[in-house]
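Colleague: model this:
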Amino acid sequence: MPELEQLHHFIGGEHVAPESGEYFESTNPATRQPLYRAARGNAADIDRAVAAAQSAFADPRWRDLSQTRRGHLLRRLGDLIGEHSEEFARMEVLDNGKLLREMRGQLATVPEYYYYYAGLADKIHGEVIPTSDRAVLNYTAREPLGVVGAITPWNSPLTLTTSKLAPALCAGNTVVVKPSEHTSRSALLLAELALAAGFPPGAVNVVTGFGSEAGQALVDHTGLAKISFTGSTATGARIASATASRFIGSTLELGGKSPNIVFDDANIANAAMGVVAGIFAAAGQTCIAGSRVFVHRAVYDELLERVVQRAESIRIGDPLDEETELGPLAFADQRDKVAGYVDLGRSEGARVITGGRPSDGGGLGGYFYEPTVLVDVNNDMRVVREEIFGPVAAVMPFDSEDDVVRLANDTEFGLAAGVWTTNLSRAHRMAARLDAGTVWVNTYRAMSPMSPREGFKASGAGVEHGTETIKEYTRLKSVWINTSEDAVADPFTMRS
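Modeller: Below you'll find the predicted structure:
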C-alpha cells in the first residue's frame, strides 16, 4: 500500500508535528480502507495551542481590529469555504460516510453562517442605563471572553465546528478546536482558510487526537475562558462540572431522543416522508433524529406501511455515488452499538418489521446498517429511552393529544420535536406543551444560522445560532461615571 498522508496540528498559523511524535490512523467507513494518519495530540500540544491563542488574543492586530473589520474577515472566510466546497464535501464523505449529495447541500449553507456573523460583528454593543442621579452615567459593554475551546463531533464536522467558530470569532475571541478523532481533516483545512482570509496566526488553532487525551487536556486547561462542546450527554456533564469548578462558561449541545408526532388530520404522505427524513437521513447519526415516532391510532397502519415501504426501497451503498440514499455508519464501534441496541430491543419484546441487520453496502464491506423500524415498543424500553444514533425508528400508537404529550415528554432529553397536523390551533398548543428546544410543524430538520436553538433538560445548556449565541461568547461589563465636578460628599456626614 502507498504510504498514508500524515496530518499535523495547526497551531499559531503553522502545521506542527505532535510533541510525542505519535500519529493515529483514520479509515474510510464505507470501505474500511485507511485514509491518512493524524497527529495524536496530548496536553503538551494543547498547551502550545492555548498559548498561541492567548498571544493572538493580545495581539493588537486582533485586539484593536474594529468590529466591522472582523466582519470583513468572516465574510472572506465564508467566500473561501465556498470556493473549496467540493473539496470539503468529498473530504467529509471519506471521513464519516455521509452522502456526497447531502454534503454538497450542507456546503452550500456553511458560508451563510460566516456571512450572518459577519453582518452581526458590528452590532454587538451595550446600552446606556437610566439612573436616579442625572450626573452619573451608567453604560454597559460586551467584551470578548478570551480563548475558547471548541470540541466537535464526527457526524457533521464542518457545520458543527462552524456553529462555534463563527460566533466566537465574531465576538472577538480566539479559538482552539479539538475535532473528533474520526474526522480530523476538515477542521485543519478550515484553520488554513482562516489564516488565508486574514485572521492573525493563532486566532484559529486545531489539535487533533482522542477525547481522553487532547480533549480532556483542553477541558482542564486553565488558560481557557470557555468550552463549547457538541457530543454525548455523559461527556457534557463532565465538562459542565469541570468548567463550573473554574467559574468559566460552557455551551453544551448534547444528546436527544426526539419525538416525531403524526396526528390523524395530517397529510399522511408528507408525514411519512418527514418520519423517513427525521430518522434515516444521515443514517440516523444526528442528535435531532426523530427516533421516537408517535402515530395516532386512526392512521397508524397507513403511516407505518408508507414508512416501511420507503425504508425498504432506500438505496444503500457508496456515499460518493449520486444515486446512494444511505451511507455507512461512521466507524465500527458505532455500527456495533446500533446492532446491539436492535438486539436489545428484540429481547425487550420489540418486533423488527424491516431492517435489523448489518449490510455489506453493495459489496463495499464498510460499516453499513439497514434502515430499521421497530414496533410493539413502549416508553419503558431502553431502545425508546436511550439515544441509539443510527437508522432505527421506534413507532408507537397514541389515542389523544394529552396522551401523546405525556409520552413525548417522558424522556430525559429535550432537544427537538416534530408535529404533523393541519389543525392550526393544535400546532400552537403542541409547540407550547412539548419540552423541546426546537419544535417543527409539518417539516423536520429545518435549520438556519439566524434561528437560535437550545437543548432542554439533558440535551444541553446554552444557545447556538442566531443573535442569542453572542451572549455565550461575550462578557457583560457595567461602567459608572460621575460626570459632576462638584466635591464628593463626605459619606459620614449626615445631610438634613
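Colleague: Every contact and neighbour count from this point should use C-alpha atoms.
Modeller: Fine.
Colleague: which residues does the closest residue in space to P201 that isn't next to it in sequence contact?
Modeller: Nearest residue to P201, sequence neighbours excluded (C-alpha to C-alpha, 6 or more residues apart in numbering): G13, at 4.2 Å. By C-alpha atoms under 8 Å, 6 or more residues apart in numbering, the contact set of G13 is E192, L195, P200, P201, G202, V204, N205.
Colleague: quick check, A234 in a helix?
Modeller: Yes: assessed by DSSP: H, G, I helix; E, B strand; the rest coil, A234 belongs to a helix.
Colleague: Pull the number of nearby residues for it.
Modeller: By the criterion of other C-alpha atoms under 10 Å, A234 has 11 neighbours.
Colleague: and if you look at A118?
Modeller: 27.
Colleague: how about this one, so we can line them up?
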Amino acid sequence: MAHAAQCYIDGRWVEPVAPRWFDMVDPATEAPVGRLALGNDVDVDRAVAAARHAFSAYAEWSVADRIALLKRIVARYEARVDAFADAMRVEMGAPAAFARTAQAARGPAHLNALVDVLDRFAFDTQQGTTRLRLEPVGVCGLITPWNWPINQIVVKIAPALAAGCTMVLKPSEYSPLSALLFTDVLDEAGVPPGVFNLVNGDGPGVGAAIAAHPGIDMVSFTGSTRAGILVAKLAAETVKRVAQELGGKSANILLDDVDLDQAVTRGVAGCFTNSGQSCSIPTRMLVPRHLMNDAAQIAKRAAESYRTGAPDDPATQLGPLVNGNQFERVQALIHTGIDEGARLVTGGPGRPDGLTRGWFVRPTVFADVTPDMTIAREEIFGPVLSMMPYDTEDEAIAIANGTDYGLAAYVQSADLERARRIARQLRAGGVHLNYPAADFHAPFGGYKRSGNGREWGEAGLREYLENKSIVGYGND
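Modeller: Alright, predicted model coming up:
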C-alpha cells in the first residue's frame, strides 16, 4: 500500500508525528488488506502551515496556468484510471464494472467541467464605477466520505485549485487508497508544494481539528447530517465559511401517465446505484395508489434480477456495504420496516443466498410504506426501496417535501410540462425529470438538512471565491 503510512505535506510524503494504526478491511471478504496510519491535530497544524505559506504565490497564478494544471491532472489521472477502479473495488467493494465506468470515470468528468468553466469565467466585472472582483477564499479544509471516494475528492479539489486556493484534505479512513493514488497524480502533475496537503485520520482526530483550525478559512464537508452539525459548530468559533453536502431521502414521483414497467424498473436501478450507498438516489418511490400492486410486482421482478456477489466478478451488479457498522444499521432498518407494518415485497434481513461472508445485503423492496414509518424518514444507505402510495398530485408533492432532507427529487411523466410544473414545487436542490443523464455543470447540493452551498461546475467554483468591491475604481 503505497504511502498508507504517510501524510503528504508541503509536496513531500512524511511520517505522522504519532501514528495510530487503522486496519483496512475488504468489505467483500472481511479480510484485512493493509494498515493506514492516522494522523492527529499536530499533523493538521503542519499541513495548514504549509498551505498558508503556499497561498499567496498560488493565488496569483493566471487563469491560463490553472487551466494548464487541471489539464495535466486529467492526463495523469486517465493514465491510471484502471488503478483507480481497482482501488475502489478493494476499499469499498464497488463491482468492477461500476468502479470503472461510474466511480473512476467521475474524476475526469468533473475536472474537464472545471476546465470548461475556467475558460469562460469572469473573475473581474464592472458595475458602474465599482470593480467587482472574485478572489480565492484562502486555505480550505476538505473532508470527504467513503461512498463516492474520487467523485467527492475531485468536486472539492478541482474548484479549489481553479479558484486559486490551497488546501488540506482528510479523506475517509474507509476509502484511503483512491485518495493516496490521487495525491500521486497531483504530485506528478506539478501542483506546487503546500498547495495540496493530505492528512489521513478519523473524524474526532483529524476532521475536528480541520473544522476548528484558526488557520483554515473555509471547510467543505460531505457526510452525514449528524457529523455536518458537529463540523458547523466547530467551525463557528472561527467564523469560517462552511459548505456542506449531507444526507438525503429523495422522492421519485411516478405520475399516472408513465410507462409503469419502465418507470419502476429504472427507479429500482436508481435506488440500487452503488449498492444503495448514495445520498441523492431515489429511495422513496411514490406511486398512484391504484397502481401500487402492479408497481410492486414490477419492482419485485427488477430487484430479484440483480446479481449480488464478489466485486471482481464481471457479472456482479451489487457489491457489499462498506463496513460492518453500515451492514448492521441497514439490517436494523429492514427489521424496523417489517415491525412497523410495511409490506415486504422481496429481500429482507440477512445476506443473499450463498453469501456467508462480506457485508452483503439482500436487494429489498417494501410497498405500502406510509410517511410516518422510519424507513420513509431515515436515510438507509443500502439497497432498500420504500414504495409509497398517493391519491392526488398535491398529496405526492406533500409527501415528497415532507422530510427533513432536500437533496434531490425525481419526477416521471409522459407529459414533460406536467413534470416541470411539479418540479417547481419540490423543495430539493436538484430535480431530475424522466431519468436524465448526469449534468456535471449542474449545481449539486441540498435544501434543509441536506446541507448548504453547491458543488459541481460553476456553482462549485463560486464556493471557493470571496467577493470584493473596489468602489471608486473608475470606468477603465
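Colleague: which part of the second structure lines up with stretch 455-467 of the first structure?
Modeller: Mapped onto the second structure using TM-score structural alignment, stretch 455-467 of the first structure covers residues 446-458.
Colleague: ok, the counterpart of N274 of the second structure in the first structure - how many residues close by?
Modeller: Aligning on TM-score structural alignment places N274 of the second structure opposite A282 in the first structure. Close neighbours of A282 of the first structure, defined as other C-alpha under 10 Å, add up to 25.
Colleague: Look up how far N409 of the first structure lies from the spatially closest residue to A282 of the first structure that is not a sequence neighbour.
Modeller: Residue nearest to A282 of the first structure in three dimensions, not counting chain neighbours: K98, with 6.1 Å by C-alpha to C-alpha, 6+ apart. According to C-alpha to C-alpha, to the nearest Å, K98 of the first structure stands 30 Å off from N409 of the first structure.
Colleague: Looking at those two, which has the bigger crowd around it?
Modeller: The residue with more neighbours, out of K98 of the first structure and N409, is K98; 30 against 17, by other C-alpha under 10 Å.
Colleague: Now do the same for A79 of the second structure: its match in the first structure.
Modeller: Checking TM-score structural alignment: A79 of the second structure goes with E83.
Colleague: Counterpart of D336 of the first structure over in the second structure?
Modeller: Under the alignment (TM-score structural alignment), D336 of the first structure pairs with E328 of the second structure.
Colleague: In three-state terms, label that match for me.
Modeller: Under three-state DSSP, E328 of the second structure comes out as helix.
Colleague: got the contact list for it?
Modeller: Residues in contact with E328 of the second structure (C-alpha under 8 Å, 6+ apart): none are found.
Colleague: Which residues are in contact with the alignment partner in the first structure of G164 of the second structure?
Modeller: G164 of the second structure maps onto G172 in the first structure, with residues paired by TM-score structural alignment. By C-alpha under 8 Å, 6+ apart, the residues touching G172 of the first structure are W62, R63, Q67, R70, E143, P144, L145, G146.
Colleague: Considering those residues, which is situated nearest to A49 of the first structure?
Modeller: G146 (13.4 Å; C-alpha to C-alpha).
Colleague: So the closest one versus M450 of the first structure, what's the distance?
Modeller: Counting by C-alpha to C-alpha, the separation of G146 of the first structure from M450 of the first structure is 24 Å.
Colleague: the more surrounded of the two?
Modeller: Shown here are G146 of the first structure and M450; by other C-alpha under 10 Å, G146 has more neighbours (24 against 15).
Colleague: Please pull up the equivalent of the more buried one in the second structure.
Modeller: G146 of the first structure maps onto G138 of the second structure when the alignment is built from TM-score structural alignment.
Colleague: Next, count neighbours for the residue nearest to its match when sequence neighbours are not counted.
Modeller: Leaving aside its sequence neighbours, G138 of the second structure sits nearest to C165 (C-alpha to C-alpha, 6+ apart; 5.2 Å). By other C-alpha under 10 Å, 27 other residues sit near C165 of the second structure.
Colleague: One more: M388 of the second structure?
Modeller: Other residues near M388 of the second structure come to 25 when the count uses other C-alpha under 10 Å.
Colleague: What's the match for it in the first structure?
Modeller: M388 of the second structure maps onto M396 in the first structure, by TM-score structural alignment.
Colleague: And the strands in the stretch 1-150 of the second structure?
Modeller: Taking DSSP state E, counting those that start in this stretch as the test, the strands found in the stretch 1-150 of the second structure are 7-9, 12-14, 20-25, 32-38, 124-127, 130-136, 139-143.
Colleague: Counting by contacts, list what the last one packs against.
Modeller: Put plainly, it is strand 139-143 of the second structure. With contacts taken as 3 or more C-alpha pairs under 8 Å, 6 or more residues apart in numbering; DSSP states H and E, strand 139-143 of the second structure sits against helix 41-59, helix 149-163, strand 166-170, strand 218-222.
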